[in-house]
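Peer 1: Next comes the sequence, and after it the predicted model I'd like to discuss.
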Amino acid sequence: MKFLLFTATLLAFTGAVHAESIYCSFTEPFLTVTYNSETNKITVTSPDEGSAETTGHVTYQKGGILKITADGITQYLEVNLTKEGSDGMSDFVYPFEGSISNQLYGGCETDTLKKQQPKP
């Protein structure tokens, strides 16, 4: 269900109805990756390295995977729209699992689908 809601939201981007951002949190190392669909920008923030921004390219993969790449960068972000994620530190349950080049796993949320406290 959340996959369908997220897909519908992304499809609305092309009609300029509503912009949506994806926010992914990772630990070991600590990173935050944000993709803004309105500006088509990826921002990577690290407490040690600061932040960097570049233009992103979004493709849809089989199995509900959203892949975000950037020119000249070999690393890529994949958001699995069918799996819940975790930031590796908190008890929050993220609506989506994120991975950087299938090596670093974390949790992702959007403007409309937010992380939640675990259910008791």
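Peer 2: Done, it's in. Not measured: the values here are computed from a predicted model.
Peer 1: only C-alpha atoms for contact and neighbour calcs from this point on.
Peer 2: Fine.
Peer 1: residues in contact with residue 58?
Peer 2: With contacts defined as CA atoms under 8 Å, 6 or more residues apart in numbering, the neighbours of residue 58 are 66, 67, 68, 69.
Peer 1: What of residue 45?
Peer 2: 31, 32, 33, 51, 52.
Peer 1: How about it, nearest residue that isn't a chain neighbour?
Peer 2: Once flanking residues are discounted, residue 45 sits nearest to residue 51: 4.2 Å by CA to CA, 6 or more residues apart in numbering.
Peer 1: Next one for the comparison:
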Amino acid sequence: MLFKPTNWKGWGYFTADDYGMHFPSSPSPSDKPEFLYVSWGKVENIEGEKLYGRVYGVSIELNISQREVEQHFSQVYKANKLLDFKQMRGEYFLIAYPNNAFQKLPVVVNRLLEIKAASI
């Protein structure tokens, strides 16, 4: 299943399947991205929550290395640092997308949890 911003035609934030999640390395649809595969065993909490103050969105905790963070989430890492959004929760790297990126946040969260639960 592909999850992408509602106003972008050719770019997805990530995909999810029976094996895990796949995150592209580039936010530009014109670049050919490499994908970071994260198995469901390395995906912890997926939830809707407040991000950046009053903005709601989906957050995903990933057990990945700092090298993987720098290679695949460098733009997110810089933006979150500027917004003073905490990148780590315990040993998990936190990736988050604001609600305006998805049409129905609860549907996205529930669908990801269903895919993860069916795969474990």
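Peer 2: Sure, I can see it. Treat the numbers as computed from the prediction; the structure is a model and nothing was measured.
Peer 1: where does the TM-score land?
Peer 2: Superposed pair, TM-score by TM-score structural alignment, normalised by the length of the first structure: 0.37. Supporting alignment: 73 aligned residues with a CA RMSD of 4.3 Å.
Peer 1: Please list only the buried members of the contacts of residue 45 of the first structure.
Peer 2: Of all the contacts of residue 45 of the first structure considered here, the ones buried according to neighbour count by 16 or more other CA atoms under 10 Å are 31, 32, 33.
Peer 1: Out of those, which comes closest to residue 99 of the first structure?
Peer 2: Relative to residue 99 of the first structure, the closest of these is residue 33; by CA to CA it sits at 10.3 Å.
Peer 1: Of the contacts of residue 58 of the first structure, which pair is most distant in space?
Peer 2: Using CA to CA, those span at most 10.0 Å, a distance reached by 66 and 69.
Peer 1: In strands, which of the contacts of residue 58 of the first structure appear?
Peer 2: Among the contacts of residue 58 of the first structure, the residues falling in strands (DSSP state E) are 66, 67, 68, 69.
Peer 1: Could I get the contacting residues of residue 88 of the second structure?
Peer 2: residue 94.
Peer 1: and what of the one 10 residues further on?
Peer 2: Applying CA under 8 Å, 6+ apart to residue 98 of the second structure gives the contacts 51, 55, 56, 57, 58.
Peer 1: do that again at 6 Å, thanks
Peer 2: Contacts for residue 98 of the second structure were tallied using CA atoms under 6 Å, 6 or more residues apart in numbering; they are 56, 57.
Peer 1: That one and residue 60 of the second structure: what is the separation?
Peer 2: Between residue 98 of the second structure and residue 60 of the second structure the distance, using CA to CA, to the nearest Å, works out to 12 Å.
Peer 1: Name all residues that sit in contact with the two at the same time.
Peer 2: Taking CA under 6 Å, 6+ apart as the contact criterion, residue 98 of the second structure and residue 60 have no common neighbours.
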